[in-house]
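Colleague: Predicted model and sequence below, questions to follow.
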Amino acid sequence: MSHLNEKTSTPLNIAVLTVSDTRTEENDTSGHALVEGLTESGHNLADKAIVIDDIYKIRAIVSKWIASDDVQAILITGGTGFTQRDSTPEALTPLFDKEVAGFGELFRSISYQQIGTSTIQSRAIAGMANQVIIFAMPGSTNACKTAWNGILKEQLNSMHGPCNFVPHVKKSSASTCHTRSA
């Protein structure tokens, strides 16, 4: 259920990372879906990259973005499954100041409606690091669209209430989270 209040939307600077051993800029449909979603919602694409599924290469790019004054949110697609090469959660977890446990739970709940019990193999995670919100989701284009339309579009929208992540990211002018009774 969407709850919008009267505030003006605050555009965020969002970086997109595709974790894949096979994707290129030409065939990165998942990364492109996230870029399309964020730009259509009025946000700015701060940067976009593709990296092989290697813990230290993932951490290097994400750490650079976390340290940047120009990035407020990071969307990561890929590397969240159970194959031997899938290492996105292991790469990100040590970087988090706080984990956003509800993201993975909610993603799997929404995804269950689309793919049934196969959603149990998703290790979608999220967290905050240096006032940057980071969301990692599966590498399929449909999973990215599910995450964007079902969760991220509202949670990165300063007009969504009673709460969203905009007040918690660096350089945000949005007000604090309002209680449900307000």
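Modeller: Received it, and whenever you're ready, just let me know what you need.

Colleague: Only C-alpha atoms from now on, for both contacts and neighbour counts.
Modeller: Fine.

Colleague: immediately after the lengthiest helix in the chain, which helix or strand?
Modeller: When the chain is parsed with DSSP state H, its longest helix is helix 101-115. Following the chain from helix 101-115 toward its C-terminal end, the next helix or strand by DSSP states H and E is strand 125-129.

Colleague: who touches the helix or strand following that following strand?
Modeller: Proceeding N to C from strand 125-129, the next assigned helix or strand is strand 132-137, under DSSP H and E. Contacts of strand 132-137 from elsewhere in the structure, counted by Cα atoms under 8 Å, 6 or more residues apart in numbering, are 66, 71-78, 80, 88-89, 103, 122-128, 143-144, 147, 165, 169-170.

Colleague: put this beside the first:
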Amino acid sequence: MSRIDESLEFIPVRIAVLTVSDTRALDEDRSGQVLVERLAAAGHVLADRRILRDERAEIAAQLRAWIADPGIDVVISTGGTGLTGRDVTVEAHRDVYEKEIEAFGTVFTILSMEKIGTSAVQSRATGGVAGGTYLFALPGSPGACKDAWDGILAPQLDYRHRPCNFVEILPRLDEHRRRK
């Protein structure tokens, strides 16, 4: 089973939060606020926060800008993961992925099934890696953001989490670029 090795020192990561919505403003962004509060409570650093409309090219451009920023280790987006025509966040993420973390969506679906039953099939949470940066797309509900953070991201973004975690391999995510 997984556990926290208290003999190891916590290593904070720098996280950017992106809310994708045609209707929300920063003061109404409950899902983004859930992520900001949880990452801060865990000891991580909020590196940037933005709200963008459901426009695939704009989302992908923002992801690329954050990937190119050496001050950002992780990007978490919320919103735009559903099935409607305006839900393009997953496609924008996949436009920039070098590698998809396929199990992320699967584990999120399993967690969601426990809370919302078969309605979980309507969510397309995804995770991936590009340019040495982790990218995660979560649904736009505060509950989904809480579930993803508490059940997946909080432990995986904690260097002390055993048997493995995302932080310990962060320095090696872009090693293929350095070999050239």
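Modeller: The structure has been received and is ready for your questions. In this text, all values refer to a predicted model and were calculated from it rather than measured experimentally.

Colleague: TM-score them against each other, please.
Modeller: Once superposed, the chains reach a TM-score of 0.93 (TM-score structural alignment, normalised by the length of the second structure), with 172 aligned residues with a Cα RMSD of 1.3 Å.

Colleague: all strands of the second structure, in order?
Modeller: Counting by DSSP state E, residue ranges of the strands within the second structure are 3-4, 14-20, 45-52, 74-78, 99-100, 126-130, 133-138, 161-162.

Colleague: Reformat the ones you listed as TSV; add mean neighbour count and distance to Arg30 of the second structure.
Modeller: Written out in TSV, the entries for these read as follows (neighbours: other Cα atoms under 10 Å; distance: least, Cα to Cα, whole Å):
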stretch	mean neighbour count	distance to Arg30 of the second structure
strand 3-4	12	29
strand 14-20	24	10
strand 45-52	17	12
strand 74-78	26	10
strand 99-100	16	27
strand 126-130	22	20
strand 133-138	26	13
strand 161-162	18	28
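
Colleague: Would you format those strands as JSON lines with distance to Ser119 of the second structure included?
Modeller: Converted to JSON lines, the strands of the second structure look like this (distance: least, Cα to Cα, whole Å):
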{"stretch": "strand 3-4", "distance to Ser119 of the second structure": "30"}
{"stretch": "strand 14-20", "distance to Ser119 of the second structure": "21"}
{"stretch": "strand 45-52", "distance to Ser119 of the second structure": "26"}
{"stretch": "strand 74-78", "distance to Ser119 of the second structure": "18"}
{"stretch": "strand 99-100", "distance to Ser119 of the second structure": "23"}
{"stretch": "strand 126-130", "distance to Ser119 of the second structure": "17"}
{"stretch": "strand 133-138", "distance to Ser119 of the second structure": "15"}
{"stretch": "strand 161-162", "distance to Ser119 of the second structure": "30"}
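
Colleague: now for those, which one comes closest to Met113 of the second structure?
Modeller: Evaluated over those, closeness to Met113 of the second structure peaks at strand 133-138, with 15.0 Å, by Cα to Cα.

Colleague: rewinding a little: give me the mean deviation of the longest helix of the first structure from the second structure.
Modeller: In the superposition with the second structure, the aligned residues lie an average of 0.5 Å away from helix 101-115 of the first structure, counting by mean Cα distance after the TM-score superposition for the first structure.

Colleague: so that helix versus strand 125-129, what angle?
Modeller: Here helix 101-115 of the first structure runs at an angle of 150 degrees relative to strand 125-129 (axes from the mean of the first three to the mean of the last three Cα atoms, to 10 degrees).

Colleague: name the helices or strands packed onto helix 101-115 of the first structure?
Modeller: With contacts taken as 3 or more Cα pairs under 8 Å, 6 or more residues apart in numbering; DSSP states H and E, helix 101-115 of the first structure sits against strand 125-129, helix 141-147.

Colleague: what stretch of the second structure lies opposite that helix in the alignment?
Modeller: Aligned by TM-score structural alignment, helix 101-115 of the first structure falls on residues 102-116 of the second structure.

Colleague: Can you give me the separation between Leu45 of the first structure and Pro138 of the first structure?
Modeller: As defined by Cα to Cα, to the nearest Å, Leu45 of the first structure lies at a distance of 20 Å from Pro138 of the first structure.

Colleague: TSV for the helices and strands packed on helix 101-115 of the first structure, including distance to Glu36 of the first structure?
Modeller: As requested, these are arranged in TSV below (distance: least, Cα to Cα, whole Å):
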stretch	distance to Glu36 of the first structure
strand 125-129	20
helix 141-147	10
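
Colleague: quick one: the most centrally placed residue in the first structure and Lys7 of the first structure, what's the gap?
Modeller: Among the residues of the first structure, the smallest C-alpha distance to the mean C-alpha position (Cα atoms, centre = their mean) belongs to Phe135, namely 2.7 Å. Separation of Phe135 of the first structure from Lys7 of the first structure (Cα to Cα) stands at 24 Å.

Colleague: Could you verify my assumption that His3 of the first structure touches Asn157?
Modeller: No: counting by Cα atoms under 8 Å, Asn157 is not a contact partner of His3 of the first structure; they are 10.5 Å apart.
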